[in-house]
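S.K.: I'd like to go over a predicted model; first the sequence, then the structure.
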Amino acid sequence: MPKYNDNVQMLGISHSGVRLIKRTRTSTTDTLQVIETFLLEEILHVSNVRVHTIDIRIPGKRITLHSHRARKIKQMIEIFSKETGQISCFARAIRDHHSRLSQPDCLTFRTGDVIKISKLRPMPDGWLYGAIDNREGHVPVDHVRIISQQELCKKHGKTSPLTSSDPLKSSSLGSLSGSRTFSEMITSASMDINNESRPTHRDMSPVCTLPGTYSMMEYALQNFKIPHRRKGKKSWKNSEWTWNDYSDLIKWSKTPIQAPLLRQTSSEMARTARQCFIAIMRFMGDHSMGKGQSEIDCIYYLLKLTNNKSSKADSLKRGWSLLSVVTNYFIPNEALRPYVLKYINDNITNSNKEAQTCLKHYNQTIKYGGRKNVPSKSEIDATSNGRNSKRQTLLLPGGLPITIQTQPSMVIGDCISQVCDRLNITNLLEQDEYSIYVISSEHTSRLLNPTEYILDILSECLRTNIGEYHFIVKRLLWYFLPLKFDNELFINSMYNQIMPDYLDGTMIIVQKHEFTDERVQEISLLAALHHYTSKKVALPSMREVKYLLPTALLALKSVRPQDWTSYVHQKFKTIESLSILEAKIKVLTILQTWPLFGTTFYTVQYIDHLSVSSPCLIGISKNGLLFLDKETHESLFSIPFNDIISIRRHQNTVDIKYGSLTQPNLIQCQIDKAQDMVALTGRYLSLIAQNRPERKNDHKTYNDPISTIL
């Protein structure tokens, strides 16, 4: 490159600026020395005045360079300038601003000063970050307006805008045309911000994004209607709107909006938008209630986020309360979603617990789809008064009460997690073995889906007037065995759930209508332990022994009642040194070694299998499906879970496909409670799949315990 002056021999271009460089060569060294540097933002104009000549204009200086690559240099400067223009722009002060002792970070400037605005530094709504020469600081948005290329050139003595025949027609400031509004200068909402591919010059449309990321001001510029220009304002000398005019649209107002704020709002929605806004103001206490209206009526309307600076002391708090209710039911559309998240996160402080609640509700709604039932008046009153938790009593097996703290966004799965924490069950997959039922005084019960909201269930119970009801926690799956006895509450709940099944005789296998002596002694010990856990110190009578034995044994004549009583008395004398808790642990330790421990049984009325006679029992355990003799509980046929291809239910008929995929076997059977049987099988299959080594690191997912059809 020919010399620009006696020293400059080379030109360097990067995002940080343009450098004029001198190259010095000696016999031993070859060095580069930067003679002068200027920023890309300082370039006012760049053009090829001749084929091999490039002219660069910066404030107070004109640089002319001669090179056979002049056209290429011009294109490179324009490309880098455009990319640099994405992180900064210029604004002109429309009124004076002086920093105060209480605002040391603010920038002082006078009307007419040109300020360089940084777009990378995140700032709260209503503020920008700018610099004048070597001074920098916070700039209030209502004190400045974006200036165009023409205005900036005019300030430095150039009257015409940049022109060029090159496809890249403007420098970094060429995007700020004086005829463009703010809403035209921001990035399109449909742009893929995650696209990391380098755009071509055809894709590089002139844009000016706002500083920070996803501020409400940015959303307003992208989506709000441009208001009708107000005439008669002396300070307005052109058609540009200031930042202040848009910021007014997202600030608190003492009067309701007269028209929808969003663009392309249909005429049918205009009236609804005004009603929603008035309802929000009424809930927040900024507008008088209509005749016969209450706070709960206001909840039915959508919330439009605002910078609330109401003169009423509790208006802001009530606004956040309203937002916490709305985010528990709905999530914003994809365009508004990032702005809502940023707005909430920007307002999360130790003192603003309402914002933290909003974020929690938002995340739960994203995960579970939002609540379905309208909140009760008592819930609205509690939310308005800042009470976001409620004590709820659940019942463990045996009627053991356990109290948890429920919140509006909690689902049944969260309640199960709280209960499991109290039981010292930390494995998330093991927590999936537990479920919650709601049981009414009319003895009707319903198994609750882990994704249902607890307060939706409560409001449903109140609305249907089912009378007295209870939430019962039970263990449905028995995959993670053996049991661990490191928590007293866990031991008591397991004991209370297992003993009724044991006394019903479902765990007993009777071979040839007889018991071995070893099994007789074991059952006698269990009877003695069970009697001991009821805190009875006297030996049980023959009548009492009858209720300590499984019902299946009472019909057997191989052991007489007198013999059972004698055996139980002998065992009772050997356990008197145990504590009640130790006695329960001993019972559970013995029972979990039995083959049918942890098996759930259903009655099969009919089955089309040669080796299985009807009626029979089907048992579901961690080992698969077991078909058992109804009387003796001896195993007739089994299907491991790994062999199951599908299970489909048609009313009470269940089709089970198993074996090879190419030549599957099919069993049809009619089962009482077929829906529950299919659902339980599905939960076992899901748990087994999640517990595989390659799936252990996957996120926890809930499966519908009622409608799982494989």
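M.R.: Alright, I've got the coordinates. Residues are numbered from 1 along each chain as shown.
S.K.: CA only for contacts and neighbour counts going forward, please
M.R.: OK.
S.K.: Which positions within the host helix or strand of Glu78 qualify as buried?
M.R.: Assigning secondary structure by DSSP states H and E places Glu78 in helix 70-84. Neighbour-count burial for helix 70-84, counted by 16 or more other Cα atoms under 10 Å, picks out 70-71, 73-75, 77-84.
S.K.: Going along the chain, name the strands of the stretch 601-710 of the chain.
M.R.: Using DSSP state E, counting those that start in this stretch, the strands found in the stretch 601-710 of the chain span residues 616-621, 624-628, 635-639, 644-650, 653-659, 664-671.
S.K.: likewise the stretch 201-350 of the chain?
M.R.: Under DSSP E, counting those that start in this stretch, the stretch 201-350 of the chain gives no strands.
S.K.: mind checking the end-to-end distance for stretch 329-338?
M.R.: 18 Å (Cα to Cα, to the nearest Å).
S.K.: Check which residues of that stretch are buried.
M.R.: Neighbour-count burial for stretch 329-338 [16+ other Cα under 10 Å]: 329-332, 338.
S.K.: again with stretch 607-618
M.R.: By neighbour count on 16+ other Cα under 10 Å, the buried set for stretch 607-618 is 607, 612-618.
S.K.: before we move on, what about stretch 303-318?
M.R.: Neighbour-count burial for stretch 303-318, with 16+ other Cα under 10 Å as criterion, is recorded at 303, 305, 307, 310, 315-318.
S.K.: hang on, isn't Leu395 packed against Ile416?
M.R.: No - taking contacts as Cα atoms under 8 Å, Leu395 lies outside contact range of Ile416: 11.8 Å.
S.K.: so what sits against both of the two?
M.R.: Shared contacts of Leu395 and Ile416 (Cα atoms under 8 Å, 6 or more residues apart in numbering): Val473.
S.K.: after the helix holding Glu78, next one along is what?
M.R.: Where DSSP H and E defines the elements, the next helix or strand beyond helix 70-84 is strand 88-93.
S.K.: Give me the residue at the spatial middle of the protein.
M.R.: Geometric centre of the chain, nearest residue: Asn363, 3.1 Å, by Cα atoms, centre = their mean.
S.K.: Can you tell me the SS state at that residue?
M.R.: helix (DSSP: H, G, I helix; E, B strand; the rest coil).
S.K.: which ones are touching Ser14?
M.R.: With contact set as Cα under 8 Å, 6+ apart, Ser14 has these partners: Phe80.
S.K.: ok so, going back, okay if I get the buried residues of stretch 329-338 as TSV plus distance to Ala91?
M.R.: TSV is the format used below for the buried residues of stretch 329-338 (distance: Cα to Cα, whole Å):
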residue	distance to Ala91
Tyr329	42
Phe330	39
Ile331	36
Pro332	33
Pro338	27
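S.K.: Check it against this one:
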Amino acid sequence: MATSPSPSVACVTLPTDSDYTMQEFALLPWARPMPAHPQWPRARPPAQLTVLFILPAALMQFMGDQSKPRGKNDLDLLYGLLKLCQEENLRDEIYCQALKQITGHPRPRLCARGWTFLSLLTGYFPPSTLLMPYVTKFLQHSARSQELARRCQGHLQHTVKYGGRRQLPSPGEMQAFLKGQVVHLLLIHLPGGVEYKTNTHTFTVAAEVLEEMCGQMGITDPHEVQEFALFLIKGEGQLVRPLWPREYLTSEVVGLDVSLHSRRLSWETPLHFDNPTYVSTHYGQVLRDYLQGKLLVSAQEDARLARLAALQHLSRNHEEPPSEQDLLAYLPKQLLCQMNVAAVTSLMGQELWQLRGCSSQEAGQLGRSELPLFGYSVYMVLRVSKPALPGPGLLGLNRQRLILMDPSSQELCCSIALRDLRRLRVLSPLGPEDSPGLELNYGSADNPQTIWFELPQVGGLCALRSTSWPVTQALTAPSRRRILGQRV
């Protein structure tokens, strides 16, 4: 188990031409008929004026300075305040009221309630750029003596870096937050059966967890960290989608039937094998792709199949010779009816003799570059819009290009350089039995090309937006166009 470190935050720097006190902010010319600053508010509509009138009372009721209305508890009041914060035009007023209520408050327990609200406010919604330096200065000054102020300062800087949480917390999360239970245990499933446990907080984002998880695997290069992604899986795979680096985990990982998984999506950084967890997870991911037939080994390649089977046997620390059942488990299932099992069995015995003395970890490292599509993220394509191209086929993607391979002949049928990619759109399925897909527009202005792929794992491919710049630039909103070009 690893404990999440304090989040790395973007610091808010203050110009030196002002003290940026809240007293100075209160003297700004808010009432000028024609504002000299574009962010100074103009006349308020009546509904907002009503809200501004009841806001101080709602905050004092939550803090305990006033009695609560009949039938309302702390949770109701806190939700009401956060819902008001969803109105961007009201956030500065809410910030000012919160800072006013905690400034010089004579009762520490009630003042702490105000800081609790402010810690939520700073983690969800930033103030305007006009008010930001004043709030920052207030928190910096208060942090010298207030632990809660330091927490608010960290939340605000975190919000500046990642944008703040978009969804309000669930009632259960809100109750836990009010009780001070802000740390949550998170379980991430890695390839090869490895489970990674970490502590997250109310405002932890996916990028922070990935950075910490990679650090535990000995990955320190930021470029290599970006080659991993987190996936959210609901139930038995009814919903699989990637989490983007700026997504807040507490908002997404909700429910008993939701699990979090991680895998490597890009393989540009040279591999290193100085960490056992690193070796286990990479071996597990490559092995799964190999056994699913995604790494293109021909049924006629007896020597290669035998060597890869021998390496799997050694990685399991088996000293006795493999049984026929063992051998079948070491081979891609779709090749079993095409290959000479007796020949592979004989060659596997020779490979085991040559590899004697090899440890299980060394066996996990060997053979990685012998697979034809190693280094690509591989997806099964069901259909292609161009009749000359194979379907089903294998779609491989790395940082340089996208390729389509014929799984039977292992021929390269199509190759598109990502620098030539102009637009990429997700194609929604027509019905519950259909699969989603991708529409790619590529080529030059003089010779534009379009191709459609129908593939079930479109979500995993789109996760490469975080690791592949051309795909990031090209991806547009989902389309309802049929995969074979017919409009719906």
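M.R.: Looks like it came in fine. None of these values were measured; they are calculated from a predicted model.
S.K.: Just give the TM-score of the two.
M.R.: Overlay of the two chains. TM-score (TM-score structural alignment, normalised by the length of the second structure): 0.78; 432 aligned residues with a Cα RMSD of 3.2 Å.
S.K.: Could you check which residue of the second structure pairs with the residue nearest to the centre of the first structure?
M.R.: Under the alignment (TM-score structural alignment), Asn363 of the first structure pairs with Gln157 of the second structure.
S.K.: From Pro245 of the second structure, how far out is that match?
M.R.: In terms of Cα to Cα, Gln157 of the second structure sits 17 Å off from Pro245 of the second structure.
S.K.: Correct me if wrong: Leu475 of the second structure contacts Leu427.
M.R.: No - using Cα under 8 Å, Leu475 of the second structure is not in contact with Leu427; the gap is 11.4 Å.
S.K.: just the strands in the stretch 401-550 of the first structure please.
M.R.: 434-440, 445-447, 469-475.
S.K.: Among those, which comes closest to Ser118 of the first structure?
M.R.: Closest to Ser118 of the first structure of those, according to Cα to Cα: strand 434-440, at 54.4 Å.
S.K.: From the rest of the structure, what touches that closest one?
M.R.: 412, 416, 445-448, 450, 466-477.
S.K.: of these, buried ones?
M.R.: By neighbour count, with 16+ other Cα under 10 Å, these hold 412, 416, 448, 450, 469, 471-477 as buried.
S.K.: Same list (these) but as CSV, adding distance to Leu489 of the first structure.
M.R.: Below are those laid out as CSV (distance: Cα to Cα, whole Å):
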residue, distance to Leu489 of the first structure
Ile412, 20
Ile416, 15
Leu448, 23
Pro450, 22
Tyr469, 23
Phe471, 17
Ile472, 15
Val473, 13
Lys474, 13
Arg475, 14
Leu476, 17
Leu477, 19
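S.K.: and these, which two are the farthest apart?
M.R.: Among those, Tyr469 and Leu477 lie farthest apart (Cα to Cα), at 24.1 Å.
S.K.: Okay, the residue opposite Gln292 of the second structure in the first structure once aligned and Leu548 of the first structure: tell me how far apart.
M.R.: Gln292 of the second structure maps onto Asp504 in the first structure, with residues paired by TM-score structural alignment. Here Asp504 of the first structure is placed at a distance of 11 Å from Leu548 of the first structure (Cα to Cα).
S.K.: where do the helices sit along the stretch 351-488 of the second structure?
M.R.: Assigned by DSSP state H, counting those that start in this stretch, the helices in the stretch 351-488 of the second structure fall at 360-365, 458-462, 469-474.
S.K.: and Val51 of the second structure, which of those helices is closest to it?
M.R.: Comparing those by Cα to Cα, helix 469-474 comes nearest, at 41.1 Å.
S.K.: Just send the helices of the stretch 351-488 of the second structure back as JSON lines, with mean neighbour count and distance to Thr16 of the second structure too.
M.R.: Shown next, in JSON lines, are these (neighbours: other Cα atoms under 10 Å; distance: least, Cα to Cα, whole Å):
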{"stretch": "helix 360-365", "mean neighbour count": "19", "distance to Thr16 of the second structure": "55"}
{"stretch": "helix 458-462", "mean neighbour count": "20", "distance to Thr16 of the second structure": "44"}
{"stretch": "helix 469-474", "mean neighbour count": "17", "distance to Thr16 of the second structure": "37"}
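S.K.: Reformat those as CSV; add distance to Leu402 of the second structure.
M.R.: Converted to CSV, these look like this (distance: least, Cα to Cα, whole Å):
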stretch, distance to Leu402 of the second structure
helix 360-365, 26
helix 458-462, 11
helix 469-474, 10
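S.K.: Tell me which of those lies nearest to Arg70 of the second structure.
M.R.: Taking Cα to Cα, helix 458-462 is the member of those nearest to Arg70 of the second structure, at 48.2 Å.
S.K.: how big is the offset of the closest one relative to the first structure?
M.R.: Its matched residues in the first structure lie on average 4.8 Å from helix 458-462 of the second structure after superposition (mean Cα distance after the TM-score superposition for the first structure).
S.K.: got a list of contacts for that helix?
M.R.: 240-242, 377, 379, 426, 436-438, 471.
S.K.: Could you provide the strands of the stretch 601-710 of the first structure in JSON lines, with additional columns for distance to Thr265 of the first structure?
M.R.: Below are the strands of the stretch 601-710 of the first structure laid out as JSON lines (distance: least, Cα to Cα, whole Å):
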{"stretch": "strand 616-621", "distance to Thr265 of the first structure": "57"}
{"stretch": "strand 624-628", "distance to Thr265 of the first structure": "58"}
{"stretch": "strand 635-639", "distance to Thr265 of the first structure": "60"}
{"stretch": "strand 644-650", "distance to Thr265 of the first structure": "48"}
{"stretch": "strand 653-659", "distance to Thr265 of the first structure": "52"}
{"stretch": "strand 664-671", "distance to Thr265 of the first structure": "56"}
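S.K.: Out of the ones you listed, which gets nearest to Met499 of the first structure?
M.R.: strand 616-621 (17.5 Å).
S.K.: what range in the second structure does that closest one sit on?
M.R.: Taken onto the second structure by TM-score structural alignment, strand 616-621 of the first structure occupies residues 393-398 there.
S.K.: For that stretch, give me every contacting residue.
M.R.: So stretch 393-398 of the second structure is contacted by 266-268, 294, 373, 375-383, 402-407, 468 (Cα under 8 Å, 6+ apart).
S.K.: cool, and stretch 25-34 of the second structure?
M.R.: Residues outside stretch 25-34 of the second structure that contact it (Cα under 8 Å, 6+ apart) are 40-42, 131, 134.
S.K.: Check stretch 436-451 of the second structure too.
M.R.: Against stretch 436-451 of the second structure from outside (Cα under 8 Å, 6+ apart): 384-386, 416, 420-429, 452-456, 458, 483.
S.K.: start to end distance for that stretch?
M.R.: 14 Å.
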